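S.K.: got a structure for you, letters missing:
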């Protein structure tokens, strides 16, 4: 296992590696050691424009290919990802901080499955349907600009470019500059799969440069963005000038609502796990635990016991259950939030703003705070290993608290019966609700209400985001 530094000097444009025009580079740091692990080039406006031109030139030919041909390419990429699981898992563990064992399963295993699944979705899809005297056909939307985040980097890239390409679109990807190494490996895999030039393009760089080209370029028909709500608003504003379709997967502040009749131990344990996945760097993390006021003290004790099992350590240490955060800036942001919570009178149940005993790395103690529903930490997305516990008096108040943020991405309801949980879940304004610990389903639509975004990812729902409707009207036969 190597942890040496790798310099990537090129972007991937029009089917080939193209040496960067600028000498400016973007450093990538190992989140556990703070060592420089890679550099990628800082893309320019002209390089982003060249990638868009390549995607536009390739579109007609790619869209005209049989669905089976496009799906077969996805199968090749899925096989390539599986073959390079260790390379990808190591890169993501170092970039993002997720422990290596979990990175293999979640950060690489998930994307490999999705590539194969989108091939199946396209093969089974009903591309044409007769409606009265019309034939309604589905066609690829065109050139898609994809801007992806750092927390689940390969997953978020996959959920955009795989369905877009099998739908017949061509793509330009700008991966996160904080975690781009996995994207470079994926580009190598795609190149080896032999896709036609211009179908897939990758330009590294910063959002205000490369990202804004994709958002504003008239030859980009759709922009698919995952990131913060603040950045999503900027992307939408820019894209509106050319009336692009925009898909946004943004922030979250998901509530795990534990009802009076729930198995409290299972619910608390499940909520803590759902909050701490990827050190809390998950947009749909269950970061607010809502408990009946009469069971608050009991829930506190159970939460303390659950959090104690999350051992902190370097991401390459197989015994680590909780790795570092992605960067110094993210660590400092999370610590500031913890301090704010304490200043506002939070009940410190576990952890805190003190640095854990680690020589290097962007580590934060897993922290649990008891707060009020109106406190800052009940409203703001923290994106770190921080769970807040909020008590409520009755179910009406629980639902009101769950719906009291600008977000609506995920959540959970725990009850003694699924029927009771579903009754409450239907009242929560959010895109996904886990019922009594129900696991993630890669076929079900993923996306949010309110300021958590527009559009959906996963399965046929994510695939259809990249298609247009066309109606062909026929003159009815004479009677």
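M.R.: Noted; the coordinates are in hand. In this text, all values refer to a predicted model and were calculated from it rather than measured experimentally.
S.K.: from here on, contacts and neighbour counts on C-alpha atoms
M.R.: Will do.
S.K.: buried sites along stretch 187-201?
M.R.: The neighbour-count check on stretch 187-201 (16 or more other C-alpha atoms under 10 Å) flags 187-191, 193, 195, 197-201 as buried.
S.K.: hmm, who's touching it?
M.R.: 12-16, 51, 54-59, 62, 73, 76-77, 80-81, 165, 169-173, 202 (C-alpha atoms under 8 Å, 6 or more residues apart in numbering).
S.K.: And stretch 410-426, by the same measure?
M.R.: With contact meaning C-alpha under 8 Å, 6+ apart, stretch 410-426 is reached by 252-263, 267, 284-286, 399, 430-437, 448.
S.K.: Quick check on the residues you listed: which are buried?
M.R.: Buried residues within these, counting neighbours by 16+ other C-alpha under 10 Å: 252-260, 262, 267, 284-286, 399, 430-437, 448.
S.K.: try it against this one:
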């Protein structure tokens, strides 16, 4: 069994000073696969000191040198994509297509940001003033477990692009993936201290980073509750903050949609990353007069979403990441009928034939009111709610009646009508008819889904400050 007892600080792997330990499990088997040593405040201080020392060099480095660094990072991560996929599959358990796409995407995000940097206007003349875009200062990133490789790489890419050194604290539940990725990143031979990676809990290491006087910028992806705590702590020293938080996305199925195609699309949007995705479309809004037919299509469509371990090529929904997450999802499945909803498919417990592993039956609720907790709270599992609507205005009202505003979906046959409805939805992104991800477009949420944006020039500017020079 593995022991993960090193952080990556100042260009080398160093022993973790903290003495707390945490087991890591394969979620498909519930077997322990590793033990991770957790960082303490001294580890955080060491990582921040290294980043502070490196800031002088990277903040004055030429654009071309930073672009070259991004290309080197892409090369070394891409070369290890098979190793990264293997670690992710074992530690996270996601189905093979998601794992393979995640491992491949990890190297690509550096090239996407390199393109952004090369085209970005670092200086602008505004009247008599020269406006220069300058790096914000030493940054810290706190990332979640549901797409560990991508979150680390995208935040690191943005920091390098901006000329900012960074300390990254991934989820301690993803420590094996982080170890393999850190070994790959080390091969890029970046200047010491430009990036530093520490294993630790959010309650200790994450909090220490958020409050550290030498950190100027926090970028966080995770729950809304944790985002609020980070925002409060960061305000004490006026740190710049980017928060990408939870979601409760609506999928509006219009009355002109082909229901067979729409049902397939709805399930794909709802079961992204086995439902463990902030962008999942978990509220399915259907015209009232087509509700019964659509529900029948959705129930039938579940046959195309088999549950199983990631190493089973047939699997499309993997296990929940932990026993705690499995229990959380089960509690919401039990809550639905208590609130008056009806289980159309799925329900409590593991799927038939899976007696171990943190697997959940894909569950579809009908007779749901938007005031129910299952329709308002982020469940983070393969649990979907079907809600009827009467006309476009009602659909838009229901979709917007949420504390969240990350990503919504519109499905229909008239592109102009779809865009008109999309323009009225209160979310940072709206996906029409399964459109592909655009890596240079901004990503982030309205309302309690976050503050700020990531990706492309919008994400880059979150790590920059404008300085006006007059005269």
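M.R.: That came in fine, so what should we check first? Please read these numbers as outputs of a predicted model, since none were measured by experiment.
S.K.: circling back: what's the closest of the buried residues of stretch 187-201 of the first structure to residue 356 of the first structure?
M.R.: Nearest to residue 356 of the first structure among those: residue 187, at 36.9 Å, using C-alpha to C-alpha.
S.K.: For that closest one, what is the corresponding residue in the second structure?
M.R.: Aligning on TM-score structural alignment places residue 187 of the first structure opposite residue 182 in the second structure.
S.K.: Just give me the match in the first structure for residue 109 of the second structure.
M.R.: Match for residue 109 of the second structure (TM-score structural alignment): residue 114.
S.K.: what's downstream of the one helix or strand that match maps to, the next helix or strand?
M.R.: If you go by DSSP states H and E, residue 114 of the first structure is part of helix 110-124. Scanning forward in sequence from helix 110-124 of the first structure by DSSP H and E, the next helix or strand is strand 128-131.
S.K.: Please compute how far the helix holding residue 114 of the first structure lies from its chain's middle.
M.R.: 17 Å (C-alpha atoms, centre = their mean, to the nearest Å).
S.K.: ok, residues contacting it?
M.R.: Helix 110-124 of the first structure has contacts (C-alpha under 8 Å, 6+ apart) with 67-68, 70-72, 74-75, 77-79, 81-82, 154-155, 158-159, 162-163, 166-167, 442, 458-460, 463.
S.K.: mean deviation of that helix from the second structure?
M.R.: By mean C-alpha distance after the TM-score superposition for the first structure, the fitted helix 110-124 of the first structure averages 1.4 Å away from its aligned residues in the second structure.
S.K.: what does stretch 85-94 of the first structure give?
M.R.: Averaged out, stretch 85-94 of the first structure is 1.3 Å away (mean C-alpha distance after the TM-score superposition for the first structure).
S.K.: Assign residue 390 of the first structure to helix, strand or coil.
M.R.: Under DSSP: H, G, I helix; E, B strand; the rest coil, residue 390 of the first structure falls in the strand class.
S.K.: which one in the second structure is aligned with it?
M.R.: Using TM-score structural alignment, residue 390 of the first structure pairs with residue 387 in the second structure.
S.K.: ok now do the residue nearest to that match when sequence neighbours are not counted, which residues does it touch?
M.R.: Excluding the flanking residues, the one nearest residue 387 of the second structure by C-alpha to C-alpha, 6 or more residues apart in numbering is residue 285, at 5.0 Å. The neighbourhood of residue 285 of the second structure, defined by C-alpha under 8 Å, 6+ apart, consists of 250-253, 386-389, 395, 399.
S.K.: No further queries at this time; thank you.
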